[in-house]
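Pasted the sequence and its predicted model underneath.
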Amino acid sequence: MQTRAMSSEQTTKVKFFVISDTHALKPNPNTIFRSPFPTCDVLVHAGDLSSWGTLLEYEKTLTWMKAFRAELKIVIPGNHDITLDPPYYNKIEDDRVLIDAAHELWTSSAARDANIIFLKEATRTFTLSGGAQFKVHTSPYQPKFHNWAFNYAHSEDRYNPKPTSPTETAVPGVAPIPEGIDILITHGPPEGINDFAGRTTEDNAGCEWLLKALKRVRPRAHFFGHIHEGFGATRVRWGENGEMTKAQVEPPSMKELKKMEFRTRACASWKIDVSRDGDNPLGKKGEETLCVNASMLEDPEDPENIRCGGVLIDMELPVV
């Protein structure tokens, strides 16, 4: 990582490899999701490690993650990881042994030794060996979406402090996203940002309260998945009074990705460079946010239909 100055803030370029909704998918030499993986500093998995929350599925995902080379690997569960949501799973199956075993897999010393940090609702600060320091908030929750795990009622504002306006009727948040974070990682998308979930423009499944929190905290980046059809990236520029301007980032076509995979025989990832070395660097923290829906599969029931081999993101982060 190369350190450089941006305004009065010292920064360094950090490489993130972001994926979501792999549903127990394993790297396969016959697909674009294959090893060798790109070199990166931080691996992020934004949930749906499995399809049914079985130990076998988790072990498949954990095996390749352990072998993945990155200084830090941040992992959160998603709505399909039902055994990692004990309150939910206890309602459908009385199996405390399975719940404990699932949690142990992701929090074991073997996982930690492989640089895997498993988080649910949490705020953590990480410092990389190159000096980059960044504050992360994570959440596996999303508005009720069928009968899956980590759901909350659409009337619940999980992400913001108690409303101050008398016109707001939402249930107050139980885990407000704090100010000052650099990276937000959630399983679900915010309302209106890479959350298209159907064939008409009205079919958006993002959370209005998460969007409200995004406007409030304005992180450098927001990584998520959950809505497979919403795969893509959006740059959000923040104006005064919460106004925002959205600009879509066009992903490569499948033809381009297959050409890349054929040429390199490596994982064909979508590369987004918003560092100072890129053609269009990201604005300062609070001015612009890069939002990425990194859902890997077109359909969780069709593991061969891979949309992209991950999203590789270069961005600037502050140096301590």
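Sure thing, it's come through.

only C-alpha atoms for contact and neighbour calcs from this point on.
Will do.

Mind checking what secondary structure Tyr88 has?
Here Tyr88 is recorded as helix under DSSP: H, G, I helix; E, B strand; the rest coil.

just checking, it touches Asp81?
No: using CA atoms under 8 Å, Tyr88 is not in contact with Asp81, being 10.4 Å away.

and the closest residue to Phe231 other than its chain neighbours, how many neighbours?
Ranked by CA to CA, 6 or more residues apart in numbering and with sequence neighbours excluded, the top spatial neighbour of Phe231 is Asn293, at 4.9 Å. Neighbour count of Asn293, defined by other CA atoms under 10 Å: 31.

Tyr88 now?
16.

before we move on, what about Arg263?
Count around Arg263 with other CA under 10 Å applied: 10.

repeat for Thr200
8.

Ok, the one 4 residues further on next?
The local packing of Asn204 (other CA under 10 Å) involves 20 other residues.

follow-up on the earlier one: tell me, what's touching Tyr88 and Asp81 both at once?
Common neighbours of Tyr88 and Asp81, counting by CA atoms under 8 Å, 6 or more residues apart in numbering, are Ala149.

so who does the residue nearest to Phe231 touch?
Ser20, Pro189, Asn194, Phe223, Phe224, Gly225, Ile227, Gly230, Phe231, Gly232, Ala233.

rerun at 10 Å
Contacts for Asn293 (CA atoms under 10 Å, 6 or more residues apart in numbering) come out as 18-21, 46, 186-189, 193-195, 222-234, 311.

now Lys212
Asp157, Tyr159, Asn160, Pro190, Glu191, Arg218, Gly242.

Around the first one, how many other residues sit close by?
Okay, so that is Asp157. The burial count for Asp157: 26, using other CA under 10 Å.

From Gly188, how far out is it?
14 Å (CA to CA, to the nearest Å).

Could you do Lys60 as well?
Distance, Lys60 to Gly188, using CA to CA: 23 Å.

Equivalent analysis for Gly47, please.
9 Å.

helix or strand right after the longest strand along the chain?
Secondary structure assigned by DSSP state E gives strand 9-19 as the longest strand of the chain. As assigned by DSSP states H and E, the chain's next helix or strand after strand 9-19 is strand 42-45.

put this beside the first:
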Amino acid sequence: MTMRILHLSDTHGYHRWLRDLPAADVVVHSGDFTMHGSADEAEDFINWLCDLDYQYKLFTCGNHDFCMYRATVSGLSDTVHLLYNSGVEIDGVKFYGVPLFVPDCADGRQEQYEADIPLDTDVLVTHRPPYGILDYADQTNYGSATLLRRVHEIKPRLHLFGHIHQQYGVLKRGETIYSNGAMMNESSRTLNAPRLLEI
């Protein structure tokens, strides 16, 4: 049975600009849904996400979403999940998400969270990319070497991320399809198209 996954990322407060999104079984946002990290922005995004006409809605947080650091979100339905170093299984497919927060990067917790991603993960959702994969900007690879090693061990069917706006794209290496879904086009303040993937 095929599962259709709609990948969004790095909408930076412009989520309500999205119209006529394609049909899918699961919509996944891989972080940076706010621009300034305020609670009002996060609440508006979560309300918008909950109202979308998809059976399942998953999201993790990016470095811009700092109001969500160590936050809990109450009142979500059973079909909406914040993936905060946590996972959920949908129709036999195991999703797991790791957010990206500056304090965790500064004290080494981020690398530990990445090293602890479960081996049986089918769809990995992170904000930052693995090192060397759709992570290059300004003559620098911004991805995580720890995350790359763990992805090579896990071999998920999909790895969904964002963070590096200049590397919006998709590629396949080995058994894994990698999707950088960063939608904000910084040169024109427009949004790239959401990406529909199937597994």
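Perfect, thanks for sending it. Nothing here was measured: the structure is a model prediction, and the numbers come from that model.

Need the TM-score from the superposition.
Here the superposed chains carry a TM-score of 0.89, computed using TM-score structural alignment, normalised by the length of structure 2; 199 aligned residues with a CA RMSD of 2.3 Å.

quick revisit: for Gly47 and Gly188 of structure 1, list the residues in contact with both.
Common neighbours of Gly47 of structure 1 and Gly188 (CA under 10 Å, 6+ apart) are Gly78, Asn79, Ser139, Pro140, Tyr141, Phe224, Gly225, His226.

for those, which one is nearest Glu9 of structure 1?
Phe224 (27.1 Å; CA to CA).

And for the residue mapped onto the closest one from structure 2, the neighbour number?
In structure 2, the residue matched to Phe224 of structure 1 (TM-score structural alignment) is Phe161. Other residues near Phe161 of structure 2 come to 34 when the count uses other CA under 10 Å.

surely Phe161 of structure 2 meets Leu147?
No: at 11.5 Å, Phe161 of structure 2 does not count as touching Leu147 under the criterion of CA atoms under 10 Å.

which residues are in contact with both of these two?
Joint contacts of Phe161 of structure 2 and Leu147 (CA under 10 Å, 6+ apart) are Thr126, Arg128, Pro129, Pro130.

Who wins on neighbours among those residues?
Most surrounded of the shared contacts of Phe161 and Leu147 of structure 2: other CA under 10 Å gives Thr126, at 30 neighbours.

Contact partners for it?
Shown in contact with Thr126 of structure 2 (CA under 10 Å, 6+ apart): 29-31, 59-62, 83-85, 96-100, 114, 147, 159-163, 180.

Just tell me what it corresponds to in structure 1.
Aligned partner of Thr126 of structure 2 by TM-score structural alignment: Thr186.

what separates its match from Ala221 of structure 1, distance-wise?
11 Å.

All the helices of structure 2, in order from the start?
Ranges of helices within structure 2 are 39-51, 102-107, 109-115, 145-154, based on DSSP state H.

thinking again about what came up before, what lines up with the residue nearest to Phe231 of structure 1 in structure 2?
Asn293 of structure 1 maps onto Asn180 in structure 2, by TM-score structural alignment.

Equivalent analysis for Asn151 of structure 1, please.
That one, Asn151 of structure 1, aligns with Cys105 by TM-score structural alignment.

pretty sure its match is touching Gly62, no?
No: with contact defined as CA under 10 Å, Cys105 of structure 2 and Gly62 do not form a contacting pair (12.0 Å).

Who has more neighbours out of those two?
Neighbour count, other CA under 10 Å: between Cys105 of structure 2 and Gly62, Gly62 has more, with 30 against 12.

Thought Pro129 was touching Ser144 of structure 2, still the case?
Yes: taking CA under 10 Å as the definition, Ser144 of structure 2 is a contact partner of Pro129 at 6.5 Å.

Let me know how buried the residue nearest to Gly87 of structure 2 when sequence neighbours are not counted is, in neighbour terms.
Nearest residue to Gly87 of structure 2 in three dimensions, chain neighbours excluded: Tyr96, at 4.0 Å (CA to CA, 6+ apart). When neighbours are counted by other CA under 10 Å, Tyr96 of structure 2 registers 24.

so how far is Asp40 of structure 2 from Tyr96 of structure 2?
26 Å.

cool, Cys67 of structure 2 as well?
With CA to CA as the criterion, Cys67 of structure 2 and Asp40 of structure 2 are 9 Å apart.

In structure 2, which residue is most central in space?
Most central in structure 2 under CA atoms, centre = their mean is Ser30, positioned 1.5 Å from the mean C-alpha point.

Alignment lookup: it to structure 1.
Under the alignment by TM-score structural alignment, Ser30 of structure 2 pairs with Ala46 in structure 1.

Please apply the same query to Pro99 of structure 2.
Aligned partner of Pro99 of structure 2 by TM-score structural alignment: Pro140.

tell me the contacts of that match?
Contacts of Pro140 of structure 1 by CA under 10 Å, 6+ apart are 46-48, 75-79, 81, 85, 119-122, 149-151, 185-188, 224, 226.

out of those, which are buried?
46-48, 75-79, 81, 85, 119-120, 149-151, 185-188, 224, 226 (16 or more other CA atoms under 10 Å).

Go through these and flag which are in strands.
Val75, Asn151, Ile185, Thr186, Phe224.

With respect to His103 of structure 1, which of those is nearest?
For those, the nearest to His103 of structure 1 is Val75 (12.3 Å; CA to CA).

What lines up with the closest one in structure 2?
That one, Val75 of structure 1, aligns with Phe59 by TM-score structural alignment.

coming back round to it: now do the match of Phe224 of structure 1 against Asp53 of structure 2, distance only.
Using CA to CA, we find Phe161 of structure 2 at a distance of 22 Å from Asp53 of structure 2.

ok, the aligned partner of Glu57 of structure 1 in structure 2 - contacts?
Taking TM-score structural alignment, Glu57 of structure 1 has Glu41 as its aligned residue in structure 2. Listed by CA under 10 Å, 6+ apart, the contact set of Glu41 of structure 2 reads His12, Gly13, Phe33, Thr34, Met35, Asp65, Cys67.

And Leu105 of structure 1, by the same measure?
Leu55, Tyr58, Glu59, Leu62, Ala111, Phe118.

cutoff 8 Å now
Tyr58, Glu59, Ala111.

In this structure the first one contacts Ala24, no?
Yes: the pair Tyr58 of structure 1 and Ala24 qualifies as a contact (CA under 8 Å) at a distance of 6.7 Å.

list the residues that contact both of those two?
With CA under 8 Å, 6+ apart, Tyr58 of structure 1 and Ala24 have common neighbours Leu49, Ser50.

one step back: hang on, the match of Asn151 of structure 1 packs against Gln112?
No: using CA under 8 Å, Cys105 of structure 2 makes no contact with Gln112, being 9.8 Å away.
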